[in-house]
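K.L.:
Got a predicted model here, sequence first, then my questions.
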Amino acid sequence: MGELGIKRVYEPADDVDGFRALVDRLWPRGVSKERARLDAWWKELAPSPALRTAWHHDPARFDEFADAYRAELDDDLFVAEALDVIRAHDRVTLLFAAHDEHVNHAAVLRDYLAARL
């Protein structure tokens, strides 16, 4: 079973990251494809634009956002494909561009996927 981690895409890539998947809908500013060293770009797993805009990264609304995001993931057909990839690798790192390393959609996604492994 694969181990899941999260990391800001702006941090240097490291071999211990394993399989690296960007989980943002938009490409991060100032990051070249070479620097990102991605194995996949899972746009499908990012929050919908409407949800992201409504939340606006407000820490006070994080629990509300997380509940709504998990509901979106429950209906996302790509989740099963992502889980297959995770199971096929020893380590998968979900990359995100948000500034806050703890209050972000990648943390919710990591926990959501880990609960289904």
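P.N.:
Okay, I see it.

K.L.:
make it CA atoms for all contacts and neighbour counts henceforth
P.N.:
Fine.

K.L.:
give the contact list for the nearest residue to residue 101 once chain neighbours are set aside.
P.N.:
The shortest distance from residue 101 to any residue other than its chain neighbours is 7.2 Å, reached at residue 8 (C-alpha to C-alpha, 6 or more residues apart in numbering). Applying C-alpha atoms under 8 Å, 6 or more residues apart in numbering to residue 8 gives the contacts 95-99, 101.

K.L.:
okay, pairing it with this:
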Amino acid sequence: MTVQLRRVYDQPSDGDGLRVLVDRLWPRGLTKERAAVDLWLKEVAPTTELRRWFHHEEQSFDEFARRYRAELADNPAVAELRRVVAEHPVVTLVYGAQDPVHNQAAVLRDLLA
């Protein structure tokens, strides 16, 4: 099993495997065709409150990751994500954030490892 990350606004790749959007909100300005998302698991995304608190500020990422992992511990959508990952040799978690390192998809990838 391989879990990769890719920004949803980047061009899809043949090596992406199953593309899973892990944002609560649909990416602004993207059509479903251009996003090439196979599955949208918005329930696995951070809560609106946590997302607003974090506001993608790099200096807050460690605390964001801690709080997000706490949310995920009680989130049944994590089991769905684990099932999907187990069923596909390559899964790409796609996200809308501009920062490729400090985002919820990175936390999810680490959780799945």
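P.N.:
Yes, it's here. Bear in mind that the values here come from a model prediction, so they are computed numbers and not experimental data.

K.L.:
And the TM-score between them?
P.N.:
Here the superposed chains carry a TM-score of 0.97, computed using TM-score structural alignment, normalised by the length of the second structure; 113 aligned residues with a C-alpha RMSD of 0.8 Å.

K.L.:
from the contacts of residue 8 of the first structure, which would you call buried?
P.N.:
Among the contacts of residue 8 of the first structure, those scoring as buried are 95-98 (criterion: 16 or more other C-alpha atoms under 10 Å).

K.L.:
and of those, the nearest to residue 27 of the first structure?
P.N.:
residue 97 (8.6 Å; C-alpha to C-alpha).

K.L.:
mean shift of the helix or strand that contains residue 71 of the first structure relative to the second structure?
P.N.:
Following DSSP states H and E, one finds residue 71 of the first structure within helix 62-74. On superposition with the second structure, the mean distance recorded for helix 62-74 of the first structure (mean C-alpha distance after the TM-score superposition for the first structure) is 0.4 Å.

K.L.:
what helices or strands is that helix leaning on?
P.N.:
helix 49-55, helix 105-116 (3 or more C-alpha pairs under 8 Å, 6 or more residues apart in numbering; DSSP states H and E).

K.L.:
With mean neighbour count and distance to residue 36 of the first structure as extra columns, can I get those helices in a markdown table?
P.N.:
Below are these laid out as a markdown table (neighbours: other C-alpha atoms under 10 Å; distance: least, C-alpha to C-alpha, whole Å):
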| stretch | mean neighbour count | distance to residue 36 of the first structure |
| --- | --- | --- |
| helix 49-55 | 13 | 23 |
| helix 105-116 | 17 | 16 |
